[in-house]
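Colleague: this one's sequence-less:
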């Protein structure tokens, strides 16, 4: 039996905004883009300004699903640790504005392809939506 620390090697982010992204990503990845709990979590945190981050989160998840050459491993919502793919996505969102080359390389590794421009722009739009509301994602 493989230890959990091997399967989920990364600790949860300390940033509450990164935790919200992680929760929404896990819910939408497991239950579809229209998951009510993911929408409710974003609505609860953003209030009246929830539409932009919610739509962009859905767009990013759709782009990830369509662009990935392989499977992107996500853990269930109850897990207190992250998969390498989840950690990479949080890091991408945290770095997209300040270190775009680093974010691009991480996205290429995550998707398993060199053509990441569209998905990277979805990630940039989501990160900007969070930052514009005073909730930057910090990795």
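Modeller: Nice, thanks for sending it over. Every value quoted in this text rests on a predicted model; they were computed, and no experiment measured them.
Colleague: contacts, neighbours, all on C-alpha from now
Modeller: OK.
Colleague: how about the strands of this structure, start to end?
Modeller: Taking DSSP state E to define them, one finds strands in the chain at 10-11, 81-82.
Colleague: chain center to the last one: distance?
Modeller: Relative to the centre of its chain, strand 81-82 is centred 13 Å away, using C-alpha atoms, centre = their mean, to the nearest Å.
Colleague: which one of the strands of the chain has the most crowded surroundings?
Modeller: Highest mean neighbour count among the strands of the chain (mean count of other C-alpha atoms under 10 Å): strand 81-82, with a mean of 22.
Colleague: which helices and strands does it pack with?
Modeller: Here strand 81-82 touches strand 10-11, going by 3 or more C-alpha pairs under 8 Å, 6 or more residues apart in numbering; DSSP states H and E.
Colleague: related to what we said a few turns ago, would you turn the strands of the chain into a markdown table with distance to residue 49?
Modeller: Formatted as a markdown table, the strands of the chain follow (distance: least, C-alpha to C-alpha, whole Å):
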| stretch | distance to residue 49 |
| --- | --- |
| strand 10-11 | 29 |
| strand 81-82 | 28 |
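Colleague: dropping in the other structure now:
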């Protein structure tokens, strides 16, 4: 069964970006999607983090939860995320992945991306949350890259 061209164009306009090549970025994206769609205590997100990090999963999991809470309470509008198993990303998801990948080396760039994503000017607290998530992943040998 073929899909009409207009449907393909519509999907590509809503989900214009492919998943990151980095396995660690895909892991944090999965956790973000699960927590965003269900709740911060999503069991599948916790299981994915446990599978990836083993016994040292608590720090990255709790920090991703804190980042999600910061994003949810600070955003001026909705942040577009898609289903956890989707093979493409929204603009917002891609921006968040770039923030996590750049926050340690290029904090000014990450600050601008985050401010655009959230629609607010003062993002230093949320940027700090993103930085500790990126550091937690890097400390466990799983740096987030895009």
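Modeller: Right, received. Where do you want to start? None of these values were measured; they are calculated from a predicted model.
Colleague: hmm, back to that, of the strands of structure 1, which is nearest residue 139 of structure 1?
Modeller: Nearest to residue 139 of structure 1 among the strands of structure 1 is strand 10-11 (11.1 Å), distances taken as C-alpha to C-alpha.
Colleague: equivalent range in structure 2 for that closest one?
Modeller: Mapping strand 10-11 of structure 1 onto structure 2 (TM-score structural alignment) gives residues 17-18.
Colleague: who's in contact with that stretch?
Modeller: 87-91, 94 (C-alpha atoms under 8 Å, 6 or more residues apart in numbering).
Colleague: mean offset of it relative to structure 1 (after superposition)
Modeller: Mean deviation of stretch 17-18 of structure 2 relative to structure 1 after superposition (mean C-alpha distance after the TM-score superposition for structure 1): 0.5 Å.
Colleague: where's the corresponding residue of structure 2 for residue 76 of structure 1 relative to residue 93 of structure 2, distance?
Modeller: In structure 2, the residue paired with residue 76 of structure 1 according to TM-score structural alignment is residue 83. Per C-alpha to C-alpha, to the nearest Å, residue 83 of structure 2 is found 11 Å from residue 93 of structure 2.
Colleague: Out of those two, name the residue with the larger neighbour count.
Modeller: Of the pair residue 83 of structure 2 and residue 93, residue 93 is the one with more neighbours under other C-alpha atoms under 10 Å, namely 22 against 13.
Colleague: Over in structure 1, tell me which residue corresponds to the more buried one.
Modeller: Counting by TM-score structural alignment, residue 93 of structure 2 lines up with residue 86 in structure 1.
Colleague: what residues are up against that match?
Modeller: 22, 73-74.
Colleague: I'd like to check which residues are in contact with the residue nearest the centre of structure 2.
Modeller: Closest to where the C-alpha atoms of structure 2 average out (C-alpha atoms, centre = their mean) is residue 29, at 4.3 Å. Counting by C-alpha under 8 Å, 6+ apart, residue 29 of structure 2 touches 93, 97.
Colleague: Give me the aligned partner of it over in structure 1.
Modeller: Matched by TM-score structural alignment, residue 29 of structure 2 corresponds to residue 22 in structure 1.
Colleague: Figure out how far stretch 48-58 of structure 1 is from the centre of its chain.
Modeller: The chain centre lies 13 Å from the centre of stretch 48-58 of structure 1; the measure is C-alpha atoms, centre = their mean.
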